[in-house]
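K.L.:
3D model of this:
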Amino acid sequence: MQKIAAIDIGSNAIRMIVGRVTDLWEVELLENIRLPGPPWAGCFHNGEITGNDHSAGC
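P.N.:
Okay, here's the model as predicted:
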């Protein structure tokens, strides 16, 4: 079975959803994580996420 994931970095939260595609082409949810924010405001430099800020979500 193939695993798939999606990450959404929004203005008020970071979300990550992980699922597994079954033999019947259905998605089985494995993980659904939401980090409220924006504690990651200092993570973005030049349109990229850097590892320099070690606060939640970065």
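K.L.:
please count neighbours and contacts with C-alpha atoms only from this point.
P.N.:
OK.
K.L.:
what's whichever strand or helix holds A6 packed up against?
P.N.:
Taking DSSP states H and E as the definition, one finds A6 inside strand 2-9. Using 3 or more C-alpha pairs under 8 Å, 6 or more residues apart in numbering; DSSP states H and E as the contact test, the elements touching strand 2-9 are strand 13-21.
K.L.:
please generate a structure for the following sequence too, so the two can be compared:
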Amino acid sequence: MTAEHPHALLGAYALDALGRADRAQFTAHLEACTLCQAELAEFRETARRFGEVERPSD
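P.N.:
Coordinates of the predicted model:
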């Protein structure tokens, strides 16, 4: 992870697709970044809604 704002990693974090080191660094960042906290909540809400969508029958 670079020293720049890690916003681009948010999607991968939400999908649990980061490596151990990047995940740990992003988790630490998330504790202090309200912007990323809000976006993560939005990602999770979207994922929850996808789970509610009925699939068409074959």
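K.L.:
any chance you could compute the TM-score here?
P.N.:
Their TM-score after superposition, calculated using TM-score structural alignment, normalised by the length of the first structure, is reported as 0.26; 27 aligned residues with a C-alpha RMSD of 3.2 Å.
K.L.:
can you pull out the residues in contact with the strand holding A6 of the first structure?
P.N.:
Contact with strand 2-9 of the first structure is made by I14, R15, M16, I17, V18, G19, R20, V21, T22, as judged by C-alpha atoms under 8 Å, 6 or more residues apart in numbering.
K.L.:
neighbour-wise, which one of the residues you listed leads?
P.N.:
Ranked by the number of neighbours (other C-alpha atoms under 10 Å), the contacts of strand 2-9 of the first structure place I14 first, at 20 neighbours.
K.L.:
leaving out sequence neighbours, find the closest residue to it.
P.N.:
Using C-alpha to C-alpha, 6 or more residues apart in numbering and skipping the chain neighbours, the partner closest in space to I14 of the first structure is L35 (5.2 Å).
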